[in-house]
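Undergrad: generate coordinates for the sequence data below:
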Amino acid sequence: MKHTASFLVPLSAVILLSLLMAFGCNRTIDSTDPVRTLPDAPSTPINVSATLDTQSVTLSWEVPDTAVVKRFRIYLTDSSGANARLRDSTMGVSFSQTLTGLALNQTVYFRVATVGREGIEGLRSTPPLRVRVAPMSILIENGNIYTNRRNVTIQVNAPSGAADIKLSENEDLAGAVFQPFSSQMSFTLSDGDGVKLVFAQLVFDDGTQTGVPLVDGITLDTRARIDTVYFRPPSTIFTSGSAIDFRLRSGETGGTARISFPGENGVALYDDGSGIDSTANDGVYAARYIVPLAMTVKDGQVTGLFTDAAGNQAPARTAYSLLNIEPVNQPPTAVVLAGNSDSTGAHLTWSQNGDSDFAMYRLYRSTDTTRAVDTTSQLVAILNTQSTTSYDDAVLRSYPALAYRIYVFDQLGRATPSNKVVVIR
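TA: A predicted model of the protein is given here:
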């Protein structure tokens, strides 16, 4: 006799399956065993909120009953909550998730659903959470490196909808209170010079807020100083054309420095590694000064002046040594003149003058070769280039002979004559 196996199905299960087939269900069931009782759907997430950063958003939520939670799923939807697309899911029972890769300056909506231990997904949170990821930042004093005032202005770059802000020098913003948002906020830095960091947290009109605090830094510098002012070589009587090396040591970089003494109101010094400044940005400012003509300084006081990068002016400081400069009393050095002739005229040459205060050559001639040639004689040429050492004079073709002399002039107007030369045609 052939036996046929049979199973008894409870009537309640048959009715439940019939209803499911007739009306459908938005829950997922991992098991297909119709005998088992359908588990209850897990709790729907509530109090869904977001914290914003410049390139990410962290969603947080709660559930009334955590006992059956396996994980959570996060959906992108439209503003009505429809057209849901799975965006992410937690690895386990975590009540927050950070999402990256979101498009900037675009509004998106999120809903969160609980997945129970039986694999059933519950209802998604409502209403959809509106989030807009946008660049955010703060700048102290428009991004300046230094300030000499404790009261500063903070520029806040935030998307529309920012409602409140709190500022603090504490990274956890402990003790700070929210105040109405403005893109220009006033803030008082703590006392004492040094680097100051300011942190900010924003709250938006939809309840979202920033996560990691926005931050910017600035150096508070309320005073400047000059350590020492000096020149080299010391204890020297300088003359016209002498080189004097001035230095000012402040210990601060990025400032402007100068020295003054009788006859000079502002010789700029530099800390850029150029000239006699051997090391850039070491707080020592230096420059080489060439003494001009006719300068006289008797026991002059050399004063250093300094303004730091924050705009603070240091008290003036004087050099320990006194400055003495005497003008050069020697007249210009004479040159040696020579001449010859050919069919084109006279050809004159002379040795080059090497004085540092050279001004010009002046060439004179006379048709009377028996008399002296001086500055009252006929002026032939004015030559301003020190390296010029020759001149051709075609006038000789009209005379049997001409007498010449060249004078060297310095910048004080003093002149020294050369020897007299007679050139025969």
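Undergrad: when you work out contacts or count neighbours from here on, use the C-alpha atoms and nothing else.
TA: OK.
Undergrad: got a list of contacts for stretch 42-53?
TA: Identification of contacts with stretch 42-53 by CA atoms under 8 Å, 6 or more residues apart in numbering yields 57-66, 68-69, 112-116, 120-126, 129, 131, 133, 136, 207-212.
Undergrad: from start to finish, how long is it in a straight line?
TA: Taking CA to CA, to the nearest Å, stretch 42-53 runs 31 Å from one end to the other.
Undergrad: now the other sequence, so there's something to compare against:
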Amino acid sequence: MAGLRLFSLTGFRMEYGVMKQIFLMLLLMILAGGCERSLDSGNVGFEAPDEIPVPTALKIYHLADGIELKWQISDSDIVAHFNIYYSDQEDSEFVYWDSAHGFTKTITTLNTGQTYYFRVAAVDTNDVEGAGSTTISSQIGVTSIVINNNDVFTNSTDVSVSYVYPVTPLLVKITENSDLSDAVWQNFRQPGIFELSDGDGVKYLYALLRFNDGSESSVSVSDSIILDTRASIDSTYFVADSSVLLAGDTVYFYIDAGEPKGEGYVFFTGLSQLTLYDDGNDGDAVADDGIYSRRYVVPINLEIDEGVVTGRFTDAAGNSADDTPSASRINIAIPPEPISLQTIAESSSQIRLSWSAVEPGSFDFSSYRIYRETSPGVTESSELIANITSRTTLGYTDSDLNDNQLYVYRVYAYSADGLITQSEESSATTIVNTPPSAVTLAVGLIDELTISISWTENIDDDFESYQIYRGNTADVTDLTGQRFTAINDQQQTSFTDVRFDALDTYYYVIYVYDRQGLKSSKSNVESTP
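TA: Here you go, the predicted model:
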């Protein structure tokens, strides 16, 4: 019988069942007079061995890292231990796995996604193994539950529960109690619905699964979610250096909601919605403290007289607080007339800016600030490219630009108290870049192993580097050869290479790159003599 151990008896190997039959046949022959000698007494002096019981109720319980086998036995008095056998195919021979002295065995190191078949046989105190149990099987895999698709928060007591399982479940127990004492088996549904207990806070769910192959999950699987059913704003307020703000002034807006991970806003006349943050950035002092804030620079052409600043908040669970106005009012005044700005493209990488000076007045001039975009709509939130502190400096060259690219600029003039005025937008498109000029290459020998490489100098204004490639064939290019050096000094026109064998022939080619990444056509190809 496959999967059962054999034992030795007078030189023969036989199963326990066969040995027992032979023993009974001999006993019957003796009792029936099957030999010439007779027994003086009906007492033969020995008894037939007890039949070894077969394990029953074999069951698989799924663990986090394997399975647990459990079984029962009708008479354990003569059983010394149990042998466990397995197979990874239904019709294959069973292989001995391990033994157990109790009625359970934990098995790990199984392959996820693989179906395994198991039998258990009892072994008596004479080390004789009985018949194997009924075969059971199950697929190995992870068992888990997920509440609301892994959401952190929910504002409803009704949540969906999705299950991950190795075998199709039939029944499930699910509850908020970790010992599952109040749970009953119910028909499995994917996904399921569970009603959480009342009261905001962290809610845990625990579940056991019973599968259609007769196996179960041995320990409960769990997941958690935060129940949050309400939101509120304690206060809305703002902080500024002046009671009347001008364009360019900085103001900090706040709402105190008392809980992190939500979405906070303020709005007032001229601003429909300003997002506030609780992540330690954009003017927020402390991340995740439940106070949402934002540093805001007043833009041009915004005028507000006694404006009401109102806070709005939605928490991470989706609850909306009542809109809450600030106790103080905001005032923003229009700054003076703008200055004049002109832009001219000088090359493929430079644009020259010039502007009219702001006239001295009752203000204390602080700086011109130049902001840039690659499309119309330049504001003080755009890229700041220059901060010029001299009032009489009326020009600036913007360098390291991309070729054939539109750039849009605006100049702002500031006093010590804030924005004075600003320019209109002005734009220019950089000139189309052309590839660098190629150079002429020469190769010679200093000695048998030292190779001299030289080339004519490139004199382009936007030179970036010479890049030399080496190959073993005359058709060497930057694609087929190996780049072995890049030289950033425009005036350097020679380099030395070495070879390991005087019979080696190397072919060289050189390319010139500019600062915008364009390369020249390849030079002439030269080889070692």
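Undergrad: what's the TM-score for these two chains?
TA: Once superposed, the chains reach a TM-score of 0.68 (TM-score structural alignment, normalised by the length of structure 1), with 333 aligned residues with a CA RMSD of 3.7 Å.
Undergrad: picking that back up, from the contacts of stretch 42-53 of structure 1, which land in helices?
TA: Using DSSP state H to define helices, no part of the contacts of stretch 42-53 of structure 1 is located there.
Undergrad: what subset of those residues is buried?
TA: For the contacts of stretch 42-53 of structure 1, a neighbour count by 16 or more other CA atoms under 10 Å gives the buried set as 57-63, 68-69, 112-116, 120-126, 129, 131, 133, 136, 208-211.
Undergrad: distance check, the most centrally placed residue in structure 2 against Val142 of structure 2.
TA: Taking CA atoms, centre = their mean, the centroid of structure 2 lies closest to Asn150, which sits 14.4 Å from it. Distance of Asn150 of structure 2 to Val142 of structure 2, computed by CA to CA: 17 Å.
Undergrad: then Ser494 of structure 2?
TA: Distance check for Ser494 of structure 2 against Val142 of structure 2: by CA to CA, it reads 65 Å.
Undergrad: Ile225 of structure 2 now?
TA: Between Ile225 of structure 2 and Val142 of structure 2 the distance is 21 Å, computed by CA to CA.
Undergrad: aligned partner of Ser272 of structure 2 in structure 1?
TA: Alignment note (TM-score structural alignment): Ser272 of structure 2 maps to Asn265 of structure 1.
Undergrad: surely that match touches Ile259?
TA: Yes. Taking contacts as CA atoms under 8 Å, Asn265 of structure 1 lies within contact range of Ile259: 7.4 Å.
Undergrad: more crowded one of these two?
TA: Taking other CA atoms under 10 Å, Asn265 of structure 1 and Ile259 do not tie; Ile259 has more neighbours (26 against 11).
Undergrad: checking that one next. Helix, strand or coil?
TA: Here Ile259 of structure 1 is recorded as strand under DSSP: H, G, I helix; E, B strand; the rest coil.
Undergrad: identify the spatial nearest neighbour of it, chain neighbours not counted.
TA: Gly304 (4.4 Å; CA to CA, 6 or more residues apart in numbering).
Undergrad: in a strand, that neighbour, correct?
TA: Yes. Counting by three-state DSSP, Gly304 of structure 1 is part of a strand.
Undergrad: now do it against Lys298 of structure 1, distance only.
TA: Using CA to CA, one obtains 18 Å as the distance from Gly304 of structure 1 to Lys298 of structure 1.
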